[in-house]
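> Sequence plus predicted model, see below.
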Amino acid sequence: MVRRQVHDLPEIVPVVTEHRLYQRRCRCGVLTTAPAPAEATAAACYGPNVTALAAYLLTYQHLPISRAAELLAEVTGMAVSTGWVSSVLGRLAPGLAPFVEAVQAAIVAAPLAHFDETGVRVLGKNRWLHSASTLWLTVYFLHDKRGREAIDAFGILNGFAGIAVHDGYHSYRTYDLTHALCNAHHQRELQAAAETHPDQAWPTGLSDVLDELNAAAHTARDLDLSEIPDDVLTPMTGRYDTHVRTGLDLHPRNQRGHPKGGRPTQSQARRLLERLEKYRGDTLRFAFDLTVPFTNNQAERDIRMTKTQLKITGGWRTHHGATTWLTVRSYISTIRKHGLNTLTALRDAITGNPWLPTRPATT
């Protein structure tokens, strides 16, 4: 017997459900109308399934509004207007307020979280998109500024007590926390230093040590060890210190003042080496604490698709449009991290029952 299976979809045909709401007048003159289902918000409206699909196309597939309307018309047979498509996220986002609060609280309570920020265009001007995330959670925050004022308004780091993984932006340093630096950034800077100073061995040496320490951390986890064995860790960190000292000797501090006044300007190599020396513990935290990742890639992955949206649209035309898109996007990002069906979760949110995180906060 030879079996051949053809998996296909039935022809998609719109289904119209009419709700008839009876009215009765009491003897006292009061007119009472039967309550309508939550999705029946007007005399004629679109249901939660097509609304969820529109939100999915806009925020996860990054379709422009006009193309999303065209796709919905051709696939579903419903000639939705671009005006209706553009209104979907604005009606969906307010119902996600409990989700945003729950995610922010979960990240504040997490033992480790990733933080990042990037510039975005809103109303034709530069704004700052801040993100906080874990392996299971994502939340975004839009603000006019990048520094401490915006981070405080975000409301996570000022109550956070875990390990903050970031790229070394100085405003994060103003919080009395345990910090861990992104070594992907360090590797890129070390590669640039190696290309700028091909006759010096310290950039390649430091890069190799970081890679070896990362490999040792992975091996220790695979073996269910709580830490890298000391006889492996100590020689590697010793090589790290040696390469940093060598680099500092080759790039002494510039003692001459800036031509326009102020502190002397240091070379890029010197600034990198001083950072690696001053924040040695934060740079190598991944090697001393196996719960800490080598990079801040989690935050960068979570924020990357917002940059894709900007490339497609060129920016948001209103602050409200930006915040609603980011709210829905954080919901979808978190949903997908939990392996849930995105369209089902969006439909639940549209019908007033958004998914809320219940998994214990982890990295």
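Yep, it's here. Numbers count the residues shown, from 1 in each chain.
> C-alpha only now, for contacts and for neighbours.
Noted.
> Tell me the helices and strands packed up against the helix or strand where His179 lies.
Using DSSP states H and E, His179 sits in strand 178-181. Packing partners of strand 178-181 (3 or more C-alpha pairs under 8 Å, 6 or more residues apart in numbering; DSSP states H and E): strand 163-166, helix 280-283, helix 285-288.
> What are the buried residues along it?
Of the residues in strand 178-181, 179-181 count as buried by neighbour count, 16 or more other C-alpha atoms under 10 Å.
> repeat for stretch 115-134
Buried residues in stretch 115-134 (16+ other C-alpha under 10 Å): 115-122, 127-134.
> quick one: which of those is nearest Tyr331?
Closest approach between the buried residues of stretch 115-134 and Tyr331, by C-alpha to C-alpha: Ser133, at 11.9 Å.
> Included below, for side-by-side comparison, is a second structure:
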Amino acid sequence: MKDTVSDIVDILRQAYRNENIMKEENVVLKGENEALRIENALLKERLEHYEKPQLDSKNSNIPPSRESLKAQAIRRTRSLRVSSGKKPGGQVGHTGNTLLKSEKPDEVQTHNPIHCAQCGNSLQEIDGLAYEIRQSIDIPLPIRPKVTDHIGIEKRCTCGHCNRADFPSHVKPGVSYGVNIHALVAYLSTAQHIPFKRLVEVLNDFYGLQMSQGSVSNILNRMRKQGLIKYNEIKQEIQSSPVVGADETGMRLNKNLYWMWVFQNELSTFVFPHSSRGKAAIDSEFSDGLPNSLLVTDCHSSYFNMKTAGHQICLAHLLRKLIYLTVLDEKQDWSVRMLALLRESIHLQKSDNYSVSGIADIKERYKKLMEEDISHLWHDFREFRNGLSPHSEHLFVFLENLHVPPDNNASERSIRPLKVKQKVSGQFKSGEGASAFCVLHSIINTARKKKQDPFLTLIDIAKNVISYQS
């Protein structure tokens, strides 16, 4: 009996010890489980970063210059446009371009056979007939500057008065560069984005001009000063325009971050630099806003703080973001339907089926998409919708006013030369240099839009420069 009680006591003690061990193990396992849960959440967050599509210029606002090499290769084969199904290249009925013969050649050369190819007899005394005319186009070499001495003559009249002839307005005392050289330097630096050192080499190699980089800088500054009249005329054209596009991009000015702003329409381009990306920059040139203009831009808040006649946001920016969302989550179709809707709206403006009922249908479908529950999707989707919601009234203005474009591509094209200039030259070294580029680029780009020769436009400004100096 005593042994039985002792055995029971031992069993109970062992059970108690086992229970305590299990409780301790349970506490340890719970702690390990919580640690694993936290670690899992952190790893998911890190993995989310790598699983997201890589941002590039086709699915975000990242410029092509900041893309990876892989993204650059993909960009060359991907477009925001939907394929038309047509073969690449010139289409049926497309008018080709070819060199046309000039009716008034500068030189005529005749090529006569001297001996008969059959018998070897001389053909020099035999008259011939032209069987074919070919033309070649070339430039004369060497191209060398034309140096002109301007001699002022004085004559004394019989009355005793001494009369001196006036020099032409473009000829100043001493030795100076002429009108064409001023225009050429401005054109090569601004329109062709050639940096100072290479520009000096071009002038020496092609024209035999021994010019310093300081002289290039002085010429550009003089052209800037005399170009201000035309520059301000362009600004006035923008202020009176019913539709204006605007954009901005960063630049380096003596190692500091500045911003280049562009306001443009179909016939004019006005570009200016400023240290701010906010409304202060806009107010520096358009203090009263553009009250008579409908402004086409991205969603940058500074534009919506301006006084304007209305806004149209750029659909190209939205299409890029929707492409990113579609790749981010291929199982959902919300971004796919929104993408199709925006593309359809652009097509509607260009098609023969354009109608008021079609516009109403587009707007109604857009409203339903914006009201859909997308809380189960990634936060990127909600972020996109929340950012778009305040601008819903600015989305389809282009359908109601056919003079308004659905995108801001024209402004981006107008400001792209700055990025090319920055890429080859690095940065602007002074405010005068940045201002000179803006003034001359505005004049050149405006001339091209108006189907005018930009070089001849620069020559007209250079005439004022020379006249001003003398």
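Perfect, I can see it now. Please read all numbers here as calculations on a predicted model, not as lab measurements.
> Now for the buried residues of stretch 115-134 of structure 1: which two are most distant?
Using C-alpha to C-alpha, the buried residues of stretch 115-134 of structure 1 span at most 26.4 Å, a distance reached by Val122 and Thr134.
> deepest of the helices and strands packed on strand 178-181 of structure 1, which one?
Neighbour counts (mean count of other C-alpha atoms under 10 Å) averaged over each of those peak at strand 163-166, with a mean of 25.
> Would you check the span in structure 2 matched by that one?
Strand 163-166 of structure 1 corresponds to residues 294-297 in structure 2, going by TM-score structural alignment.
> cool, and stretch 129-140 of structure 1?
Against structure 2, stretch 129-140 of structure 1 falls on residues 260-271 (TM-score structural alignment).
> Show me what Val185 of structure 2 aligns to in structure 1.
Looking across to structure 1 (by TM-score structural alignment), Val185 of structure 2 lines up with Ala54.
> which SS state does its match fall under?
Here Ala54 of structure 1 is recorded as helix under DSSP: H, G, I helix; E, B strand; the rest coil.
> ok, now which ones touch Ile350 of structure 1?
Going by C-alpha atoms under 8 Å, 6 or more residues apart in numbering, Ile350 of structure 1 touches 48, 51-52, 92, 95.
> residue range for stretch 184-198 of structure 1 in structure 2?
Mapping stretch 184-198 of structure 1 onto structure 2 (TM-score structural alignment) gives residues 316-330.
> what does stretch 295-307 of structure 1 give?
Under TM-score structural alignment, the match for stretch 295-307 of structure 1 is residues 407-419.
> ok, now which ones touch Val139 of structure 1?
Going by C-alpha under 8 Å, 6+ apart, Val139 of structure 1 touches 100, 103-104, 131-133, 327, 330-331.
> Check Lys450 of structure 2 too.
Going by C-alpha under 8 Å, 6+ apart, Lys450 of structure 2 touches 267-268.
> try 6 Å this time
Leu267 (C-alpha atoms under 6 Å, 6 or more residues apart in numbering).
> Tell me where structure 2 has strands.
154-156, 162-164, 243-253, 256-264, 269-274, 290-297, 308-313 (DSSP state E).
> starting at the chain centroid, how far to the longest one?
A distance of 9 Å separates the C-alpha centroid of strand 243-253 of structure 2 from that of its chain, computed with C-alpha atoms, centre = their mean, to the nearest Å.
> Next, the mean deviation of it compared to structure 1.
For strand 243-253 of structure 2, the mean distance to aligned residues of structure 1 following superposition is 0.7 Å (mean C-alpha distance after the TM-score superposition for structure 1).
> can you state the direction angle for that strand and strand 256-264?
Computed with axes from the mean of the first three to the mean of the last three C-alpha atoms, to 10 degrees, the direction of strand 243-253 of structure 2 lies at 160 degrees from that of strand 256-264.
> Other residues contacting strand 243-253 of structure 2?
Contact with strand 243-253 of structure 2 is made by 257-265, 293-297, 411, 427-429, as judged by C-alpha under 6 Å, 6+ apart.
> so what's the most centrally placed residue in structure 2 up against?
By C-alpha atoms, centre = their mean, structure 2 has its centre lying nearest to Arg416, at 2.8 Å. Residues in contact with Arg416 of structure 2, defined by C-alpha under 6 Å, 6+ apart, are absent; none qualify.
> For the match of stretch 184-198 of structure 1, buried residues please.
By 16+ other C-alpha under 10 Å, the buried positions in stretch 316-330 of structure 2 come out as 316-329.
> returning to that earlier point: got the helices and strands packed on strand 178-181 of structure 1 as a markdown table, with distance to Ala73 of structure 1 columns?
Listed next are these as a markdown table, based on distance: least, C-alpha to C-alpha, whole Å:
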| stretch | distance to Ala73 of structure 1 |
| --- | --- |
| strand 163-166 | 44 |
| helix 280-283 | 53 |
| helix 285-288 | 51 |
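> With Thr204 of structure 1 as the reference, name the closest of these.
When those are compared by C-alpha to C-alpha, helix 280-283 sits nearest Thr204 of structure 1, at 16.5 Å.
> matching residues in structure 2 for that closest one?
Alignment of helix 280-283 of structure 1 against structure 2: residues 392-395, by TM-score structural alignment.
> gap between that stretch and the chain center?
That offset, for stretch 392-395 of structure 2, works out to 24 Å (C-alpha atoms, centre = their mean).
> Okay, now stretch 369-384 of structure 2: how far is its last residue from its first?
In stretch 369-384 of structure 2, first residue to last residue: 13 Å (C-alpha to C-alpha, to the nearest Å).
> one step back: including distance to Leu69 of structure 2, could the strands of structure 2 go into TSV?
Below are the strands of structure 2 laid out as TSV (distance: least, C-alpha to C-alpha, whole Å):
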stretch	distance to Leu69 of structure 2
strand 154-156	70
strand 162-164	68
strand 243-253	22
strand 256-264	26
strand 269-274	30
strand 290-297	29
strand 308-313	30
